[in-house]
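Peer 1: build me a model:
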Amino acid sequence: MTQIKSNVNVEQQAIEAKKAAKKLLTLSEAEKNEALHHLADVLEREYETILAANEKDLKNGRDQGFTEAFMDRLSLSKERVHDFANGLREVSELNDPTGNVLSDWTLDNGLQVQKVTVPLGVIGMIYEARPNVTVDATGLALKSGNAIILKGGSSAINSNQAIVEVMHKALEETKLPKEAVQFIASTDREATNQLFTMKEHVDVLIPRGGGKLIQAVVENATVPVLETGVGNCHIYVDKSADVEKAISIMINAKTDRPAVCNAAETLIVHKDWLEQHAAVLNEAFKQENIQVHADEHARSVIENALPAGHEDWANEYLSTDIAVKTVEDIADAIAHIETYGTKHSEAIVTEDDEAAETFMKLVDAAALYHNASTRFTDGGALGFGAEIGISTQKLHARGPMGLPALTTIKFLMKGNGQIR
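Peer 2: Next up, the predicted model:
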């Protein structure tokens, strides 16, 4: 792909974003909501412009031999444009996360204290091949009163630029400053590196993409990072698991959208359950064209399974491949997750409430499920509206990050002359 080195001035964009963030503080919730609705309308109206730009990226992807999973993440359609436009409308219906009084009290000296939510300020969003993130992140940022600087991957440069141009056109017809949405229209790595280090202008970085991208941001940024994580997610089928539930959950978690981070990559199976229900499991794998990579015991009962080892247990396949690990008990299952999990989403299928409680207490992950698919680890599915990422860290925000994750707190004190 030809590298695009435009005359982008990243620092100037950051300065403009910071000024716009101040203006956003003066706008009402109604004004922000009205702008989000208008953004949605204009995106839908201009979908042909967006799809034409997307086709350039898709052609480049085909020329470079991108994987099917990667092309799925990159691809847009009229329906997908409609979906992310509707995501903006859904965000507009959510409560404004800013200006909320979390607690208030009065000190013995009469000083009144309030703890309130406020925007973070300027968000730097660094992401890879999903053009929908351009819209989702913008909607969440604007609703929560934040300006945003978008740095998408080179594979989606044309799509992202077209989307932002349409959004700027729409914002010019609202009370929101278009400068609140900045797009770094360059594939030059130096532009990204510059964004990493502008602490004086950027308040937080959010990387969203593969492990290498996230690691690069965490290791090189001097701006605080709200870290998202890759999804090596597990389904543990306990010895008391209902067969119908187990098969249905596994199939959904693996095949609904294999290329997303909340898809299951490893099926952990209790040895007794596997031996009793191998025929049903084999039929499910066959029907869904799932390629199995299994340990020695599982290969003895699962047809056409390939040998699995350390790389398979650690792999985020992002395809219809799945690793199968046999365990003797729930302790073995939890130990395997502890070794290979990414603290994203983990599920147990069991009719034993005590086993479920043990799993939910001891497994360290942002999202845990009992008798349900990991595919629900998603902002939209959990009622947050659009999602800016899924945090696997433990500070500030964890799990699917919606509007509340884009706020921080401020203490407001009111007195009548108190001194210390």
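Peer 1: make it CA atoms for all contacts and neighbour counts henceforth
Peer 2: Fine.
Peer 1: and the nearest residue to L111 once chain neighbours are set aside, how many residues sit next to it?
Peer 2: Nearest residue to L111 in three dimensions, chain neighbours excluded: G415, at 4.7 Å (Cα to Cα, 6 or more residues apart in numbering). For G415, the neighbour count with other Cα atoms under 10 Å is 12.
Peer 1: V122 contacts I206, correct?
Peer 2: No. With contact defined as Cα atoms under 8 Å, V122 does not count as touching I206 (11.0 Å).
Peer 1: now do the SS call for the nearest residue to E29 once chain neighbours are set aside.
Peer 2: Once flanking residues are discounted, E29 sits nearest to D96: 6.6 Å by Cα to Cα, 6+ apart. Assigned with DSSP: H, G, I helix; E, B strand; the rest coil, D96 falls in the coil class.
Peer 1: surely D96 meets A30?
Peer 2: No. Between D96 and A30 there is no contact under Cα under 8 Å: 9.7 Å.
Peer 1: neighbour count winner among those two?
Peer 2: D96 (20 against 11).
Peer 1: show me the contacts for the more buried one.
Peer 2: Contacts for D96 (Cα atoms under 8 Å, 6 or more residues apart in numbering) come out as 29, 143-144, 403.
Peer 1: also Y369?
Peer 2: Contacts of Y369 (Cα under 8 Å, 6+ apart): 345-348, 360.
Peer 1: now swap in G399 and tell me
Peer 2: Taking Cα under 8 Å, 6+ apart as the test, what G399 contacts is 344, 366-367, 377, 390-392.
Peer 1: now N315
Peer 2: By Cα under 8 Å, 6+ apart, N315 lies in contact with 232, 265.
Peer 1: before we compare anything, build this one as well:
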Amino acid sequence: MATTLEQQAEQAAESMTDLVERLARAARTAQAVLARMPSPERARALELAAQALRRAAPDVLAANARDIAAGEANGLSPAMLDRLRLDEKRLEGIAQAVADVAALPDPTGDVIDRTVRPNGMVLERVRIPIGVIGIIYESRPNVTADAAALCVRAGNAVLLRGGSEAVHSNRAIHAALVAGLVEGGVPAAAVQLLPTQDRAAVGAMLAAAGLIDMIVPRGGKSLVARVQADARVPVLAHLDGNNHTYIDRSADADMAKAIALNAKLRRTGICGAMETLLIDACYPDPHGLLEPLLAAGCELRGDARAQAIDPRILPATDEDWDTEYLEAILTVGIVDGIDDALAHIARHSSKHTDAIVAEDAAVAERFLSEVDSAIVMLNASSQFADGGEFGLGAEIGIATGRLHARGPVALEGLTTYKWLVRGSGQIRP
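Peer 2: All right, here's what the predicted structure looks like:
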């Protein structure tokens, strides 16, 4: 008798559960080996992985071209295509990021603090790897390399589940990285890419409590929402980047124009891109601030006072103030000073990255102190919201929650700690 659609779906889910369990158990075994490897050996394996990625550049770029062609045929947005696209320069940047991670200090084994109790017992908190980490991500093939490098450097095994739009790129990058890592003595199962694009695999990863120690989602709001709603594994959430830049009345005009233009248009498809520009009503030249954006082809949507500045500014809807566009669209609001700016950001920010341009030190310090975001900037473009730019080598993502890690998550964010207690025969009275 033919199975029903419901039975077929159940069987598929069961097979994905079996697959994820098998991969996770292999990852656990590999992680134990990886954690015992001396730090210099792990670093050397990553250097070899970077070299292997450079050697594989023709294969990776050919695979990426297949993904780009499929994305264009399937109507991917320009922002998504930009995230997906690789060229020689971007691929070299990915390889260099792997090499940079190899050169970073290894946090594992660091003694966070040490105390001696009155009874003579010595207590230490020591950093250790988290274990097996699952990364669920969309579009960006660089995440395959960044996640692998960071996890290996910190002694973690990783299960990677990339999006279907980057499937060929991810497989080519993964194959090159693993070849280099294995040459350096790292077990192949320490870095595994799920061999399927079946969506049931995501559900199986989210349900793999006890097999996967932490899930990191990197993608759109719907992906992160699903992960947070369904996961039985702890989640390190990377939410959307609805980022604001506030131009105070005291801002230097040339600096304000340069930062606003860069924050929005350097790369519109990254999570650090500015999505809302707030301008103090007393700023002396709002038109001069907005003209370069309009001239560069950016669509502006604003409130009534912003629209009065230039007839090319379209009316903003309520939804616009909460939208991560990831393209050349910007919402513009006129606010009555720092209090109004802070209130607007508190209502609409996704708590990713928010910035102020100001020369008034008191206003700047209020903004830095009172904006409750993972990254708060003064007189700098929000496009710097990136682990590499923070000197972290690379990043797993930018965490916008409050627990464990916040902001760009790199090596330290991929560790936990344990207590080491050394006694000399003490017993508790």
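Peer 1: distance of the residue nearest to L111 of the first structure from N146 of the first structure?
Peer 2: Look at G415 of the first structure and N146 of the first structure: by Cα to Cα, to the nearest Å, they are 30 Å apart.
Peer 1: what does A294 of the first structure give?
Peer 2: 47 Å.
Peer 1: and what of T266 of the first structure?
Peer 2: Relative to N146 of the first structure, T266 of the first structure is positioned 38 Å away (Cα to Cα).
Peer 1: for R266 of the second structure, grab the count of nearby residues.
Peer 2: By the criterion of other Cα under 10 Å, R266 of the second structure has 13 neighbours.
Peer 1: map it across to the first structure for me.
Peer 2: R266 of the second structure maps onto D256 in the first structure, with residues paired by TM-score structural alignment.
Peer 1: trace the residue nearest to E29 of the first structure over to the second structure, please.
Peer 2: D96 of the first structure maps onto D106 in the second structure, by TM-score structural alignment.
Peer 1: what of N315 of the first structure?
Peer 2: By TM-score structural alignment, N315 of the first structure lines up with T323.
Peer 1: which SS state does G380 of the first structure fall under?
Peer 2: coil.
Peer 1: quick one: map it onto the second structure.
Peer 2: So, by TM-score structural alignment, G380 of the first structure is matched to G388.
Peer 1: next, count neighbours for the alignment partner in the second structure of E29 of the first structure.
Peer 2: Aligned counterpart of E29 of the first structure in the second structure: S39 (TM-score structural alignment). Using other Cα under 10 Å, S39 of the second structure has 20 neighbouring residues.
Peer 1: with M413 of the first structure instead?
Peer 2: Around M413 of the first structure there are 13 residues (other Cα under 10 Å).
Peer 1: any idea which element it lies in?
Peer 2: When elements are assigned from DSSP states H and E, M413 of the first structure belongs to strand 407-414.
Peer 1: the alignment partner in the second structure of A185 of the first structure: what secondary structure?
Peer 2: When the second structure is aligned by TM-score structural alignment, A185 of the first structure is paired with P195. Look at P195 of the second structure: counting by three-state DSSP, its state is coil.
Peer 1: from V227 of the second structure, how far out is P195 of the second structure?
Peer 2: 20 Å.
Peer 1: repeat that for A26 of the second structure.
Peer 2: Distance of A26 of the second structure to V227 of the second structure, given as Cα to Cα: 23 Å.
Peer 1: neighbour count: those two, which is higher?
Peer 2: More neighbours surround V227 than the other of A26 of the second structure and V227, with 24 against 17 (other Cα under 10 Å).
Peer 1: residue in the first structure matching that one?
Peer 2: Under the alignment (TM-score structural alignment), V227 of the second structure pairs with V217 of the first structure.
Peer 1: which residues touch T222 of the first structure?
Peer 2: 196-199.
Peer 1: ok, 7 Å please
Peer 2: 196-197, 199 (Cα atoms under 7 Å, 6 or more residues apart in numbering).
Peer 1: that older thread, what would the contacts of D96 of the first structure look like in JSON lines with secondary structure?
Peer 2: Below are the contacts of D96 of the first structure laid out as JSON lines (three-state DSSP):
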{"residue": "E29", "secondary structure": "helix"}
{"residue": "K143", "secondary structure": "helix"}
{"residue": "S144", "secondary structure": "coil"}
{"residue": "L403", "secondary structure": "helix"}
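Peer 1: highest neighbour count among those?
Peer 2: Neighbour max across those (other Cα under 10 Å) = S144, 30 neighbours.
Peer 1: what's the match for it in the second structure?
Peer 2: So, by TM-score structural alignment, S144 of the first structure is matched to A154.
Peer 1: correct me if wrong: that match contacts T108.
Peer 2: Yes. A154 of the second structure lies in contact with T108 (Cα atoms under 7 Å); the separation is 6.3 Å.
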